[in-house]
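Novice: sequence and predicted structure are below.
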Amino acid sequence: MNEKELYRVWCENATADPDLAAELADIRDDEEAINDRFYRDLEFGTGGLRGVIGAGTNRMNIYTVKRATQGFADYLNQEYKNPSVAISYDSRIKSDVFSKAAAEVLAANGIKVHIYSELMPTPCLSFAVRRLKCQGGIMVTASHNPAKYNGYKVYGEDGCQITLRGAEIILDKINSLDIFNDVKSSDFDEELAKGNISYIGQDVIEDFYQRVLAEGINTDLCASSGLKVVYTPLNGTGNKPVREILKRIGITNVTIVKEQENPDGNFPTCPYPNPEIREALEVGLKYCREVKPDLLLATDPDCDRVGIAVPDGDDYALFSGNEVGALLLEYICSQRKAKGTMPENPVAVKTIVTTDIVASICKEYGVEMIDVLTGFKFIGEQIGFLEAKGEEKRYIFGFEESYGYLSGGYVRDKDAVDASMLICEMAAYYRTKGITLLQARENMYKKYGMFYQTLYSFTFEGESGMKKMDEIMTTLRNTPPTEIGGLKVVKFEDYKTSVRKDIITGQESEITLPKSNVLAFYLEGGSKAIVRPSGTEPKIKTYLTAKQPNLASAQALEKKLCEDFSKNFK
């Protein structure tokens, strides 16, 4: 069917949600609006669904959610006997509605559902899957996207986001379904009464807290350290768990950003609730200028990522995800070594777009470093590989540049509850030594060198934008640049064709990671440029690394790299 035919079908059938019916009526004479909503199905990628909330096949709504869930249910019933699924959701618009819609489909397909009774963070979903021995999980969230978005992440029985194989099978099953005629559903309250749907108990939440607390190294120092914190959950799920964990380790001088304390999917004071960007932290920074804390913490709506700011003269400096991750790795390694708690043959994991300073830190402490594709599920997968060999305790830390961290194997996704605790503990420890986090960062760069990394996103909206992104990636792949910012490209990696080429010698070798649409350009002197399309947003992301002896020269080089490489995205 074409877009107009699909529109008519939806007008006739999408009657369960009055918001959708009203939207469909409003766009009756708007051909462009109809086309945008129906020109494609909302893509079910390796992580699930993510898109703008609204009517149509290219939107997040109860029908696209139910269709995806039917595909997931068919997969689970094919792969397992008597499967069960855990469900959680964040503060976004219709997150609770979508989570209940998913539960109704699963229950109608004979699948037992365990659902949190209130919004809970992504790591709590991963934990519940493993703790309750489920075969799958669903987290309703769009992470840090603007308020108009929502999403739906699918998890496997290992607590990681679904594997590439699983995602492909689920997608095939979804594609075979008619959105209105092939989806089984039931009534939530009736299934709850029958016991086919049940609420996840406080015992599971308490077990999660205990596992997070077990990751502490110097938590005994926190209560007497005098650490002062401002915290914002950015109107998301972190409010209760982060505050509870900080209280339990003795961090009691915590000021909450009131405007961003309670759940609110409209995110009225931070249109982009992303701790990576300064705009999301502006209200918190105003508090900092009044309260004068040692640290500002900000967790994103589903509380799997955390950003920080620290005092810098009369103002506050934001740290990047690379800097926080590297500082945590250095802290964990140094303290576990000092206390004699470092495991034999320790392992740290990072994504290929994450700072290369990790290699130097790992070398200093005898830690094996593993590089994986972008996406925290690949870090979780490495923990699973270790667990399968009975070596899970070898894993000490994993992180990605986009502010996601995890220090233990109790969950298989990034955890801002764990990270918030460790960041506060680290700050408290250094405070007792008379060292600020700003000084700790400088000490790290003096020790290992300056790796200055930046991320740029180029947005391409709509159908034409998708085509433009494909064209850009094809051009860079087929005719890669020979130099960037005046530096020669000495090595080129194409993760889609699995080919690594040494430009100097002409020698080619195989990349053994799974295929992915990622290109990497290694430059003389140790600098680097990596480019990939986002898996969740209509963006191409570029990661630039300028390796120089000091910050000033690194920033100058990065500027040249940016100006030159950005020409590819015009």
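Specialist: Arrived safely, thanks for sending. All values reported here derive from a predicted model rather than from experimental measurement. Residues are numbered from 1 along each chain as shown.

Novice: from now on I want contacts and neighbour counts done on CA atoms only, so please keep to that.
Specialist: OK.

Novice: next up, the contacts around the closest residue to residue 517 other than its chain neighbours.
Specialist: Nearest residue to residue 517 in three dimensions, chain neighbours excluded: residue 496, at 5.0 Å (CA to CA, 6 or more residues apart in numbering). By CA atoms under 8 Å, 6 or more residues apart in numbering, the residues touching residue 496 are 515-518.

Novice: tell me the SS of residue 224?
Specialist: helix (DSSP: H, G, I helix; E, B strand; the rest coil).

Novice: count the neighbours of residue 189 for me.
Specialist: Per other CA atoms under 10 Å, the neighbour tally for residue 189 reads 12.

Novice: again, but for residue 50
Specialist: Neighbours of residue 50 (other CA under 10 Å): 26.

Novice: and the next helix or strand past the helix or strand hosting it?
Specialist: Mapping residue 50 onto the secondary structure by DSSP states H and E places it in strand 48-52. Downstream of strand 48-52, the first helix or strand assigned by DSSP H and E is helix 62-79.

Novice: give the buried residues for that following helix.
Specialist: Across helix 62-79, burial judged by 16 or more other CA atoms under 10 Å covers 62-76.

Novice: still on that earlier bit, redo the contacts of residue 496 as CSV? Include neighbour count and distance to residue 239.
Specialist: As requested, those are exported to CSV (neighbours: other CA atoms under 10 Å; distance: CA to CA, whole Å):
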residue, neighbour count, distance to residue 239
515, 14, 38
516, 15, 35
517, 16, 36
518, 24, 36
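
Novice: and which of these is nearest residue 40?
Specialist: Using CA to CA, residue 517 comes nearest to residue 40 of the contacts of residue 496, at 20.9 Å.

Novice: for that closest one, give me its contacts.
Specialist: Residue 517 neighbours (CA under 8 Å, 6+ apart): 494-496, 532-533.

Novice: then this one, side by side with the first:
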Amino acid sequence: MTTDAPAESVLEALDRLALPEPMRATIRAWLSDPAYADTRAELERTVARAIGGSGADPAGSKGQADALAELEDAFVGPLPIGTGGRRGPCGAGPNRVNAAVMRETARGLAVAMRESDETPKVAVVYDTRSSSRTFALVVAAALTAEQIAVTLIDGPRPTPQLSFLVRRLGCGAGIVISASHNPPTDNGIKIYGPDGAQVIGDLDRRLMDGIVAAGNNPGSLPEIDIKAVTAGVVPAAVERINPDAQPDRADDPYHEYVLAQGVTPGALDGDAAVRVAFTPLHGVGHSSVIPVLRARGLAPILVEAQLPDDGVFETVKSANPESIAAFAVGLEVARAQRADLLLATDPDADRLGAMVRQADGEYGFIDGNRLGVLMLDHVLRELSALGSEELRGGWVLTTLVSSPLIAKLARAREVEVVDDLLVGFKNHAGMQADSERRGEPRTLVFACEESHGYLRGNEIRDKDGAIAALLLCECAAACKREGTDLFGRLEQLWAIHGYHREQTGNLYAEGSSGRRAISAVMDRLRSDPPSSFGGLAVQATLDRLKPTPTGWPTRDLPGDVLVYELAGDGRGCRLVFRPSGTEPKIKAYALAHGRAGIDEPGAAAREREQVDALVAQVLADAERFATEVMAPLIESA
């Protein structure tokens, strides 16, 4: 770690860089202030490359232009709070993840908690990335210096377990150190409120104000022993729980709650037992999914090659269960063991993906929307068969980019459904909090979003891969008893409600020029949108930046989201544009449906082909429009 001041020539040379003076001033502070000492050596090398100095290593240099672009992006402003908290590449700068950003976030949280009069106690959990435990200790030390009690679960554990523990321990807030399925170079911090949900509303604004204030005044940051913390020393004031040695305090209550969200009575063993292979994709999912499935009588087969590897993610290009490529290693195990199901959770175990062995022995991937459809249908079937009062006093929550079939299934069972939430499970949780504030608490029958996030029950306020794994295994077992499989169940539902197909397009645009390009797409869509996509006419447009009052504060939250309802030839499609809150990209969602009541095999097959082609054409038109707007801005950067 470099602690001495950099050479004077490096500081002076900053004036020659083609950067705004406020940005150069911030870089000077990061080069000289002790608060940023842990990243100073890295920053010196980047500045040297940007000015063409001798500090650049010719073998590893990105070049002057790339180094300048790196500085511009790293120092453009504070790392924002998006749908997953704060996350991004590790490195020097306020727009990077580092110890200083962690301390600023801790300071901002402390200020926000005091202003909101929250209980001065925070639970902290971290994932398997190489820097996660260090950042967890930095946050814990910073919070204790702010006179806030900290309970640290000192062993990698799932994000939803943190949500559960915040409520169980009576904390005023919770923190998870994780970047979910982002690349190994990234990390992040997720911040939870006293209800166990990611912060929104007033607490969110106070938090960001506190973070910005801390970033502008590094002298306000609490004093901590950075050297000791980065060496792995847990501050004495922190309550440390080793989950492996103290499962009764960390794991057991959470696992018992997850098990209670199942809806099939009895064990899942016997003739209808499904053979399940499971991979945590180098994350923490084995700590939750494996014990839960075993408790229900299953014998899950663990893909041991994808156990934690210190954040390297060696066997996958992306540890994302939304991606078929992430299943490659697990498929080898599943095939060898003739597993009925191959399940995968992302590194912080809040998302679930699945592949299913079909009649021909090959494995088929089921996307996030269809997994949600299967789980919800299973829950509704089982609760209806049991005559559960939960259906009359509960609701189903989903987003405006999730399959419309979710809402159709709920309404067919006369269950209340909200299907126009913004992306992010903090909005599902916000609706639960709104219902409690109104004195009209509802049981969460099921909640989902298209990006493989699922939840059931009221005591966890974030998506949970273990709950999803349990429900999907129950569903697969029910199908097996009936002589079908998960794909067969989908065909049954399509025959009743119409074939549904959803697909998402992602257009990446890195750096500050990329952010400008993404903003330009949204501006053009608002000022001069196309009148049709994929041959379907635009019938209605919804701009979520404009007020849409429903009387529910969370449901009425504004968002940079544009929704187009398309129709023609007896079919419909919803097209949604939104910038990602966690990655440098704009997303386009096409959600189409065909005609209901088609069950003759040949006609059903033709209907699917036509709807699939419609989705592809709508998405192609959307991506073409966005690319034409973005290209000049990116090329000129």
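Specialist: Yes, it's here. As the structure is a computational prediction, the values presented were derived from the model and not from experiment.

Novice: tell me which element whichever residue in structure 1 pairs up with residue 251 of structure 2 falls in.
Specialist: Alignment note (TM-score structural alignment): residue 251 of structure 2 maps to residue 205 of structure 1. In the assignment (DSSP H and E), residue 205 of structure 1 maps to helix 202-213.

Novice: mind listing what's buried in that helix?
Specialist: 204-205, 208-209, 211-213.

Novice: got it, and stretch 127-141 of structure 2?
Specialist: In stretch 127-141 of structure 2, counting by 16+ other CA under 10 Å, buried: 127-129, 131-141.

Novice: the helices in the stretch 401-550 of structure 2, which residues?
Specialist: Ranges of helices in the stretch 401-550 of structure 2, per DSSP state H, counting those that start in this stretch, are 404-412, 425-437, 465-481, 486-497, 511-527.

Novice: follow-up on the earlier one: can I get the buried residues of helix 202-213 of structure 1 in CSV with distance to residue 8 of structure 1?
Specialist: Formatted as CSV, the buried residues of helix 202-213 of structure 1 follow (distance: CA to CA, whole Å):
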residue, distance to residue 8 of structure 1
204, 46
205, 46
208, 47
209, 50
211, 52
212, 51
213, 54
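
Novice: which one of those residues is nearest residue 416 of structure 1?
Specialist: Of the buried residues of helix 202-213 of structure 1, the one sitting nearest to residue 416 of structure 1 (CA to CA) turns out to be residue 212, at 10.3 Å.

Novice: for the closest one, which non-adjacent residue is spatially closest?
Specialist: Per CA to CA, 6+ apart, closest to residue 212 of structure 1 is residue 418, 5.5 Å.

Novice: what's the counterpart of the one you found in structure 2?
Specialist: Using TM-score structural alignment, residue 418 of structure 1 lines up with residue 467 in structure 2.

Novice: please apply the same query to residue 449 of structure 1.
Specialist: In structure 2, residue 449 of structure 1 lands on residue 498 (TM-score structural alignment).

Novice: same question for residue 90 of structure 1.
Specialist: So, by TM-score structural alignment, residue 90 of structure 1 is matched to residue 127.

Novice: just the element for residue 240 of structure 2, please.
Specialist: Counting by DSSP H and E, residue 240 of structure 2 is found in strand 239-241.

Novice: circling back: kindly provide the distance from the match of residue 449 of structure 1 to residue 87 of structure 2.
Specialist: Distance of residue 498 of structure 2 to residue 87 of structure 2, computed by CA to CA, to the nearest Å: 39 Å.

Novice: do residue 408 of structure 2 as well
Specialist: Residue 408 of structure 2 is 35 Å from residue 87 of structure 2, by CA to CA.

Novice: how about residue 32 of structure 2?
Specialist: 25 Å.

Novice: any idea how far the most centrally placed residue in structure 2 lies from residue 97 of structure 2?
Specialist: Centroid-nearest residue in structure 2, with CA atoms, centre = their mean: residue 84, separated by 5.3 Å. Taking CA to CA as the measure, residue 84 of structure 2 falls 14 Å from residue 97 of structure 2.

Novice: tell me who's in contact with the closest residue to the match of residue 251 of structure 2 other than its chain neighbours.
Specialist: The shortest distance from residue 205 of structure 1 to any non-neighbouring residue, by CA to CA, 6+ apart, is to residue 124 (7.5 Å). Contact partners of residue 124 of structure 1, counting by CA under 8 Å, 6+ apart, are 88, 205, 208, 411.

Novice: for the counterpart of residue 124 of structure 1 in structure 2, helix, strand, or coil?
Specialist: Under the alignment (TM-score structural alignment), residue 124 of structure 1 pairs with residue 161 in structure 2. For residue 161 of structure 2, the assignment made with three-state DSSP gives helix.

Novice: wait, residue 302 of structure 2 touches residue 281, no?
Specialist: No. Counting by CA atoms under 8 Å, residue 302 of structure 2 does not reach residue 281; the two are 10.7 Å apart.

Novice: those two: which has the busier surroundings?
Specialist: Neighbour count, other CA under 10 Å: between residue 302 of structure 2 and residue 281, residue 281 has more, with 34 against 20.

Novice: which SS class is residue 311 of structure 2?
Specialist: Going by three-state DSSP: residue 311 of structure 2 is coil.

Novice: before we move on, back to that, which among the buried residues of stretch 127-141 of structure 2 gets closest to residue 149 of structure 2?
Specialist: Of the buried residues of stretch 127-141 of structure 2, the one sitting nearest to residue 149 of structure 2 (CA to CA) turns out to be residue 140, at 8.7 Å.

Novice: can you find the partner of the closest one in structure 1?
Specialist: So, by TM-score structural alignment, residue 140 of structure 2 is matched to residue 103.

Novice: also residue 207 of structure 2?
Specialist: Using TM-score structural alignment, residue 207 of structure 2 pairs with residue 170 in structure 1.

Novice: pretty sure residue 401 of structure 2 is touching residue 451, no?
Specialist: No. With contact defined as CA under 8 Å, residue 401 of structure 2 does not count as touching residue 451 (9.4 Å).

Novice: these two: who's more crowded?
Specialist: residue 401 (28 against 21).

Novice: ok, now which ones touch the more buried one?
Specialist: Applying CA under 8 Å, 6+ apart, the residues contacting residue 401 of structure 2 are 420, 423, 449-450, 576, 589, 591.

Novice: and the residues you listed as a markdown table, adding distance to residue 39 of structure 2?
Specialist: Putting the contacts of residue 401 of structure 2 into a markdown table (distance: CA to CA, whole Å) gives the following:
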| residue | distance to residue 39 of structure 2 |
| --- | --- |
| 420 | 43 |
| 423 | 34 |
| 449 | 37 |
| 450 | 37 |
| 576 | 40 |
| 589 | 39 |
| 591 | 45 |
